[in-house]
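1. Give me a 3D structure for the following:
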Amino acid sequence: MTEPTKPQTVDEALRQFTDMMAADGYVLSWEPSDPQRIVVRIDATEGACADCLVPANVMEAIMAKALEPTPYALDHVILPADAAH
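-> This is a model prediction of the structure:
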C-alpha cells in the first residue's frame, strides 16, 4: 500500500522563487488571507533589478501554479508600488 503524497508547505513550494527573487534584490513573503488562501508579497530592496519583475498577471499565474502541491490557493500577489508592470 502506498502512502498519499504529503502536501508541500508554502515555504517549500515557494523556495525556488524566494531564492530567485533574492538574487534580483527582492524579498518574497506570504501570509494567509483566509484558511485556504494566501497573499504573496514581493518587496524591493535597495538596488533591486526593476526590469526583472514580470507583469502582475504573469506573477500571479506563476505563484498559483507553484502553490498547487500545497493545501492553499493564491489569493493575490502584491508587487512593489514602483514596479513598471
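
2. Only C-alpha atoms from now on, for both contacts and neighbour counts.
-> Noted.

3. What are the buried residues along the top helix by length along the chain?
-> If you go by DSSP state H, the chain has its longest helix at helix 10-23. Buried residues in helix 10-23, counted by 16 or more other Cα atoms under 10 Å: 10, 13-14, 17-18, 21-22.

4. for comparison, sequence B:
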Amino acid sequence: MSTQPLEELRQTLAADGYVLAVTRVGPRLDARISAEAGVCGDCLVPKHLMATMIANATGRTPEDIDVTYPSEIGDDGQLVEA
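-> The predicted structure is shown next:
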C-alpha cells in the first residue's frame, strides 16, 4: 500500500478542518474522520463515496473499509451508541 495517495487525501481533508486516521484491523481498514473545533461534522460526502476515495488511495475495495464520521465519535474519541 503506497502512502502517498492516502497522504494526499489526508491533506485535502485537513484543508477543510478534518483529520483522517486509517488503521488496519485484521483484513479491513478502519477509517475515522474527526472534525476540528468549529468544523461541520456532517458536511462530508456520503460514506460510500468516502470509502471509494480511501479505497482508491489504498488499493483496497470500498467494501473492506469501515468509515466513521465525526458525528459518530464522542468527545472521548469512542464511538457513540446509535
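
5. so where do the helices sit in the second structure?
-> 4-15, 47-58.

6. so where is the first one in the first structure?
-> Spelled out, it's helix 4-15 of the second structure. Taken onto the first structure by TM-score structural alignment, helix 4-15 of the second structure occupies residues 12-23 there.

7. From residue 17 of the second structure, how far off is residue 37 of the second structure?
-> Distance of residue 37 of the second structure to residue 17 of the second structure, computed by Cα to Cα, to the nearest Å: 8 Å.

8. Those two: which is more packed in?
-> Taking neighbours as other Cα atoms under 10 Å, residue 37 of the second structure and residue 17 compare with residue 17 leading, 16 against 9.

9. these two touch, right, that one and residue 33?
-> No - with contacts counted by Cα atoms under 8 Å, residue 17 of the second structure stays clear of residue 33, the gap being 10.2 Å.

10. before we move on, the earlier item: how about the helices of the second structure in CSV, adding distance to residue 25 of the second structure?
-> Compiled in CSV, the helices of the second structure are given as follows (distance: least, Cα to Cα, whole Å):
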stretch, distance to residue 25 of the second structure
helix 4-15, 17
helix 47-58, 14
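
11. what's the closest of these to residue 71 of the second structure?
-> When these are compared by Cα to Cα, helix 47-58 sits nearest residue 71 of the second structure, at 12.3 Å.

12. which of the residues in the closest one are buried?
-> 50-55, 57-58.
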